[in-house]
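Asks: predicted model and sequence below, questions to follow.
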Amino acid sequence: MIIKTGEPKKMAHFVSIIVPVKNELKYIIECVNSLLNVDYPKNSYEIIVVLDKNATAEVERALSTFRGRIKVVRSKRSGSAANRNLGVMKADKRAAYFAFTDADCIVSKNWLGSLVHRINNSSKDIGCVGGLNLVPESDNQFAKLIGAIEQTLLGGGGSAQSAVTKRMRIVQSIPNCNALYRKELWIKNKQDENLIIGQDGEFNYRLGKQGNKFLIIPNAVVWHHRTNSIRKHVRRMYKYGEAAARVFKLHPGILKARWYASLSLFGMALVIILFVISFSSILALYLLEGLVIAYLAMLLLTTLQVIVKLKKPIAIFTPFILALQHLFYNIGFMAGLVEMETRK
């Protein structure tokens, strides 16, 4: 069923919008401007921008142009988790909900109204509502390619982080670049400040274990800038892998819920094992060949998907980017496990 937005002006629930920022000088102005222009009663929401401990002076100066219209808080800690937790602590007591987006996002005009309307009309077990996470038109061709790849099964695993849907649906987790939570969930729980990346996924996993559900709707849109070079993308995948390892150590059961990460790790482990055994076993060699052929076939099918969607010559680089993405995610995961073992 297609979701209708309703009349935002009839929704008087106060919302605190929290935006952690570190060095997103290039994007923070357009982010705040979009938040100031949402179609929601101006006296029914506040914008709290939390400056990371390591936030640049340029970012702070840029935010000074919004003095009197937003609340700027300086954090003594680093990391989005610590900054979101601090934002919640500094929020207006009237807040019924906490909304989150990132400093490199632009929210749609009906973003806040759509989220509030949906959670108001949902059962109490819906603890969080989120929406679509699209690529801005101003991003370069590589960033748009990454966005298109993320929307495929092989590139994003169907994650709400990159899902494009025309219907509302329950998902396992909602990224904090586009999320609205019931206030009580943040009063009873906090994000793990030891996690620099992946803290929203870990937080949502704990909430899910408590019986809360996550609902994604199609008409609450943010445009989220993607990495604009292969170097940045590979580094990001490595860090995601490291973060996944840390979360796995905290919650071993999370890989059952995150099938995409599990399959990627299992596939790489199987390839390594078969490669070693293949020197002494012809059967292992045949199995290895079959596995490689199957993976190449999936890369080809995914590339065709991206070509059809993007309709740009750059789409032909899809298999190389996907292979690097899977490789560096797995390397990061293994490095994360090794790092934690050496710390014991």
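Replies: Yes, it's here. Residues are numbered from 1 along each chain as shown.
Asks: C-alpha from now on. contacts and neighbour counts both.
Replies: OK.
Asks: first-to-last residue distance for stretch 60-77?
Replies: 16 Å (CA to CA, to the nearest Å).
Asks: can you list contacts of that stretch?
Replies: Residues from elsewhere that reach stretch 60-77 (CA atoms under 8 Å, 6 or more residues apart in numbering): 25, 28-29, 46-53, 82-83, 86-87.
Asks: and here's the other structure:
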Amino acid sequence: MQDIEVSVVIPTYNRSNLLRETLESLFAQTYSANKFEIIVCDDNSSDDTEEVVKGLMQNSQHNLRYIKVKSKIKGPGKVRNAGINHSVGKMIGFTDDDCVVSKNWIETAVDCFKKHKEICGVSGTVTTVGDCKNKKFTIARRVDILSDTGSYVTSTTFYKKDILLEVGLFDTDMRYWEDIELGWRVKKKGPILFEPSIHVNHKIHCASIISYLNHLKHIEYWVLMYSKHPEHMKDDKLILGHFFNKSPIYIISAFLCFSAFLLESKLFVLFSIITLITYLWAHVFVDKNLKKYPRRLILLPRYSITDIVKLTYSLKASIKYKCLVLF
């Protein structure tokens, strides 16, 4: 294990079929097999994940390791932390059990660290593959990252291990978005390079409508992040300092319109016009793709429901964490 330079940490939970593809893409790396290890951190899965990984360990020449993490703490942060603590590489790479990494994924990351001594980390691009056309009553959840957004997801990010130990690893208070919060802390120590060729394909998630709406609850952790890092509210240029996007402005306008209607106020017409304008601003005229404008108009009920849910969760979190950020 003395030759190991890179440790790849993969958290997993009940996805043995997808995990196998992820591991096979790592087995096909152009980077020398004896210079990196793969650490599968199992969040106490109930499927055959353990059997699948241990079977691959017996039949593969790669440095594949398996850790079963039992903890009452929820979220992948504690699982990734276990992987970091068991790692031996000076560089830690992160990907997920629903990703397939490019063949030069590790090699390109290592080259970036060698060429840019000052960086603390390097991140790349994510492309969602697949669709939900054959699955009725589902909503596609995509993860597409094609440029440097300043949010470094653990689908395809590498950090220097000593920097991770210095900043305190993943924050286990963060059940979701813990990877982005970690990136914010790392950037205080030094730059994170964005290299597009460090690429992964991310499997699409086809969520049921109920599951999708429940997933929106994760917005609460964005508010928690801003409460921990209030300077990012200004850095991210929140609208009027507290609106993360345009959706809350539309919903507030719609609420005022509905209230004026119930009160039979003369302001109803004015608020109706404002509501229409804010909806177009938030959901229709968001780019120059004219072909999508009619569809976006028709999707008003869907957007309205999701916007109300997001605003409700973010308002609740804003009160809880005493930090006003509305989504």
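Replies: It's in. Owing to the predicted nature of the structure, the values given are computational and were not obtained by experimental measurement.
Asks: overlay the chains and give the TM-score.
Replies: Here the TM-score for the pair of chains, by TM-score structural alignment, normalised by the length of the second structure, is 0.78; 303 aligned residues with a CA RMSD of 3.5 Å.
Asks: so which helix or strand takes in Lys189 of the second structure?
Replies: Using DSSP states H and E, Lys189 of the second structure sits in no helix or strand.
Asks: which of the contacts of stretch 60-77 of the first structure sits closest to Ala148 of the first structure?
Replies: Nearest to Ala148 of the first structure out of these is Ile28 (CA to CA; 24.1 Å).
Asks: tell me the residue in the second structure aligned with that closest one.
Replies: Using TM-score structural alignment, the equivalent of Ile28 of the first structure in the second structure is Leu19.
Asks: and the helix or strand where that match lies, what does it pack onto?
Replies: Leu19 of the second structure belongs to helix 16-27 when assigned by DSSP H and E. Packing partners of helix 16-27 of the second structure (3 or more CA pairs under 8 Å, 6 or more residues apart in numbering; DSSP states H and E): helix 49-59, strand 99-101.
Asks: buried deepest among the ones you listed, which one?
Replies: strand 99-101 (a mean of 26; mean count of other CA atoms under 10 Å).
Asks: where in the first structure does that one align, residue-wise?
Replies: Going by TM-score structural alignment, strand 99-101 of the second structure sits over residues 105-107 in the first structure.
Asks: check the mean deviation of the matching stretch from the second structure.
Replies: Its matched residues in the second structure lie on average 0.8 Å from stretch 105-107 of the first structure after superposition (mean CA distance after the TM-score superposition for the first structure).
Asks: what of stretch 319-331 of the first structure?
Replies: In the superposition against the second structure, stretch 319-331 of the first structure averages 4.1 Å from its aligned positions (mean CA distance after the TM-score superposition for the first structure).
Asks: return the distance of that stretch from the chain's centre.
Replies: When C-alpha coordinates are averaged (CA atoms, centre = their mean, to the nearest Å), stretch 319-331 of the first structure and its chain have centres 18 Å apart.
Asks: for it, buried residues please.
Replies: Pro319, Ile321, Leu322, Leu324, Gln325, His326, Leu327, Phe328, Tyr329, Asn330, Ile331 (16 or more other CA atoms under 10 Å).
Asks: which ones among those lie within helices?
Replies: Among these, DSSP state H puts Pro319, Ile321, Leu322, Leu324, Gln325, His326, Leu327, Phe328, Tyr329, Asn330, Ile331 in helices.
Asks: returning to what we had before: and the contacts of the match of strand 99-101 of the second structure?
Replies: Looking at what lies outside stretch 105-107 of the first structure - CA under 8 Å, 6+ apart - the contacts are Tyr27, Glu30, Cys31, Ser34, Leu35, Val38, Cys177, Val221, Val222, Trp223, His224, His225.
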